[in-house]
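Enquirer: quick one: sequence plus predicted model below, questions after.
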Amino acid sequence: MAELQIRLYQDDDDEDVKEIFTLGMSEHIPSSFMHILKQPLPQMILVCVFCALLTSSMSILLPILTVTLLLAAGRQGVSYMFTKYIQTSLNQDLNHIRQTYLESPNSCFWVAESQDCVVGTVACLPAQFENCLELKRMSVKKSHRGQGIAKALCRTVADFARERGFQGVVLHTSVVQTDAQKLYEHMGYHKIREFVVPEVIARLTNFTILEYRLNLKQNCD
């Protein structure tokens, strides 16, 4: 692996950070769409529409065309959901990283740099849990995955929290981010709860968010 440096975010990193986050989130659109297709409600709707049109039209072409259009509309719906989340995240903190993470107590934003290029990001903020920090904005360029960068970023947040006397680190990931789940569990995180995103499309498709916690006190024993 090329020499890796984990360093504090600088203002010149702004565009690279946004690009890594946007591309990373967009990668989950296909897997999220497949997750939706595996759910009972969407399957039932597609089957009912197909059978109803087949019975009424006595033609195979119309139901196939209609189901195809419904699938395309569903894919667009998932894409819209992710686009909305990306824009919300940009407005919430990624458009003003310095103010959100570097000028606030117990908060920080780091980038992973390899061969003078930003290839990964991670941040943390005080969590709603008492005496915990929340790991946020973890993302690594697809071309640089499998090189231990994500693990290094995870350790950076854990060390930051431990140095400041926090007892744990919490984070959220989605049901479709299976690689992320394996990484966090390998790093010592334990799943503490699951909940469904409040948006209507997420409720209808059982799009679940997983919450993990790393207990730093145990790691220090």
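Expert: Looks like it arrived, so ask away.
Enquirer: only C-alpha atoms from now on, for both contacts and neighbour counts.
Expert: Will do.
Enquirer: select the longest helix from this structure.
Expert: In the chain, assigned by DSSP state H, the helix with the most residues is helix 61-89.
Enquirer: identify the residues contacting Gln147.
Expert: By Cα atoms under 8 Å, 6 or more residues apart in numbering, the contact list for Gln147 reads Met1.
Enquirer: circling back to that earlier point, buried set for the longest helix of the chain?
Expert: 63, 67, 71, 74-75, 78-79, 82-83, 86, 89 (16 or more other Cα atoms under 10 Å).
Enquirer: put this next to the first one:
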Amino acid sequence: MADYKIRAYRDSDYEAVRDLFSGGMSEYVPGVCLHVLKQPWVVFVLTCMFLSLMCSSKSLILPIMAVTLALALGRQALGHVWNVYIERCLKEDLRDIRKTYMESEGSRFWVVEAEDSVVGIVAAKPSEEKDGELVLKRMSVRKDFRGLGIAKALCREVIGFARQNGYRSVVLNTLVVQSEAQRMYESAGFTKYVEVVLPTVYGKLVNFTISKYRYDVLPAS
């Protein structure tokens, strides 16, 4: 097992943190595409396109090429939408990490350091929706360091911070394509308490759901 340590964010970590977040989120593009392709109306449209072109052209080549092109264009469009989301995150709380998390009361940002590199990150800040809740955000672990218990260790760090600062619970959001992350959070003691469709036109169109998880913080023994 690789040696690693969890420590507070430093300004020198800025670029590494942003790159780690961007790289981790970019990994979900294939999953997003697969999720969209599973939607009944998408299957219906592609099937109709294929059959209509096959009937009109009396050939398999044209419909196969058309569907392939449609899939390629769809992949490009979804990748663009996902990149826009990543850029928005980088321009919001990750634009000034120190100000957002290290200088704000009840907030914190941690990094995982191994082999002189930042290989994991997580953040926490007070909920804007409910008093007494701490929101776990921006969890990401570099791909070649997964499976070592780092993500769970980061969860414990956030839970400990919540307990020390008098929060009643830790909450977080996951997307429908983050099934591996959901299993990890559940194994760390988080419980899913609601699932909602992303409240955007795109979210409703492709049934893109958000699962909300909670960990009830127990008093320190």
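Expert: Ah, there it is. It should be emphasised that the depicted structure is a prediction, and the values quoted were computed from it without experimental measurement.
Enquirer: which SSE is immediately downstream of the longest helix of the first structure?
Expert: Going down the chain from helix 61-89 of the first structure, the next helix or strand is helix 97, by DSSP states H and E.
Enquirer: thinking again about what came up before, which of the buried residues of helix 61-89 of the first structure sits closest to Ile20 of the first structure?
Expert: Ile86 (11.4 Å; Cα to Cα).
Enquirer: nearest spatial neighbour of the closest one, skipping sequence neighbours?
Expert: Of all residues not flanking Ile86 of the first structure in the chain, Thr22 sits nearest, at 6.4 Å (Cα to Cα, 6 or more residues apart in numbering).
Enquirer: swap in Asn165 of the second structure?
Expert: Gly106 (7.0 Å).
Enquirer: would you map the strands across the second structure?
Expert: Assigned by DSSP state E, the second structure shows strands spanning 5-8, 108-114, 117-126, 133-141, 169-175, 191-197, 209-216.
Enquirer: closest to Thr47 of the second structure out of those strands?
Expert: Smallest distance to Thr47 of the second structure across these (Cα to Cα): 25.1 Å, for strand 209-216.
Enquirer: which residues sit against the closest one?
Expert: 168-176, 189-198, 203.
Enquirer: hmm, try it at 10 Å
Expert: 133-136, 155, 159, 162-163, 167-178, 182, 185-186, 188-199, 203 (Cα atoms under 10 Å, 6 or more residues apart in numbering).
Enquirer: just want the most central residue of the first structure.
Expert: In the first structure, the residue lying closest to the centroid (Cα atoms, centre = their mean) is Thr173, at 5.2 Å.
Enquirer: distance of that residue relative to Leu133 of the first structure?
Expert: Relative to Leu133 of the first structure, Thr173 of the first structure is positioned 15 Å away (Cα to Cα, to the nearest Å).
Enquirer: okay, stretch 171-187 of the first structure sits on what stretch of the second structure?
Expert: Using TM-score structural alignment, the residues of the second structure aligned to stretch 171-187 of the first structure are 172-188.
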